[in-house]
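Student: here is a sequence with its predicted model. Questions after.
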Amino acid sequence: MDEGEPRPTPLTAEEAERILQQVGRGALDTRDPEVRRIVTEAQRALVRHSLWGDAHSTRHRRYLLWGIAFLVLWIVGLVVPFAVVFGWFG
């Protein structure tokens, strides 16, 4: 993909299933590198859909990162006052 090209939208589960059905029937020539790339993308999209459902994976990743950040700040908020009171900083 060139830098100037916009990023393609990800395949939906239905599109991925249709592509893989075409491959199963032998309607697509998988020796062509471009077709093989699309078939691989369809396989990945189907696996991603089976793991995450309909939601886009970046949204889940964002929620996970916010959750981890909240947890880290919460633990720091609990530990730092004790460290200051008991002189753990030197």
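Tutor: Alright, I've got the coordinates. Numbering: from 1, shown residues only.

Student: from here on, contacts and neighbour counts on C-alpha atoms
Tutor: Fine.

Student: the longest helix anywhere in the chain - contacts with which helices or strands?
Tutor: In the chain, taking DSSP state H as the definition, the longest helix is helix 57-86. For helix 57-86, not one helix or strand is in contact under the criterion 3 or more C-alpha pairs under 8 Å, 6 or more residues apart in numbering; DSSP states H and E.

Student: cutoff 10 Å now
Tutor: Counting contacts by 3 or more C-alpha pairs under 10 Å, 6 or more residues apart in numbering; DSSP states H and E, helix 57-86 packs against helix 33-52.

Student: okay, one more to line up with it:
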Amino acid sequence: ARMHDAAKADSSHWEEGADYDDDQLPYLKRDYDERLTEARQDAGYQLEELAGELGVDESDLLALEQGRATQAGVGGSVVRAAEEFLDVDLVEE
């Protein structure tokens, strides 16, 4: 019986009616990390300052600059905000 229970998917921890794909990470350019870092530095911002301007977590921006967006679960809204604010292309069209 335990094997059967373990194999059964338990979705009780999911929020009813929530759409977990609302803030999906888009396909990023291969060098998105370098592009973002360069754009931020060219604009004269420290990481902490840019996070404040964008209203996002500094850890999310750091993950982007380190090429860890997927692993860190960075939302697409963070990418879009950085793109727009710094006028840099990070997303594959």
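Tutor: Received the coordinates, thanks. Keep in mind the model is a prediction, meaning the values are calculated, not measured.

Student: where does the TM-score land?
Tutor: Overlay of the two chains. TM-score (TM-score structural alignment, normalised by the length of structure 1): 0.32; 46 aligned residues with a C-alpha RMSD of 3.5 Å.

Student: list the contacts of the residue nearest the centre of structure 1.
Tutor: A centroid search over structure 1 (C-alpha atoms, centre = their mean) returns Ser57, at 3.8 Å, as the residue closest to the centre. With contact taken as C-alpha atoms under 10 Å, 6 or more residues apart in numbering, Ser57 of structure 1 is in contact with 48-49, 51, 63.

Student: of those residues - the most surrounded one?
Tutor: His49 (18 neighbours; other C-alpha atoms under 10 Å).

Student: out of the contacts of Ser57 of structure 1, who's nearest Gln21 of structure 1?
Tutor: In terms of C-alpha to C-alpha, no member of the contacts of Ser57 of structure 1 lies closer to Gln21 of structure 1 than His49, at 16.4 Å.

Student: ok so, going back, just how off-centre is the longest helix of structure 1 within its chain?
Tutor: The chain centroid and the centroid of helix 57-86 of structure 1 are separated by 22 Å, computed with C-alpha atoms, centre = their mean, to the nearest Å.

Student: buried ones in that helix?
Tutor: Neighbour-count burial for helix 57-86 of structure 1, counted by 16 or more other C-alpha atoms under 10 Å, picks out no residue.

Student: same check on stretch 76-85 of structure 2?
Tutor: For stretch 76-85 of structure 2, burial by neighbour count (16+ other C-alpha under 10 Å) applies to 76, 78-80, 82-83.
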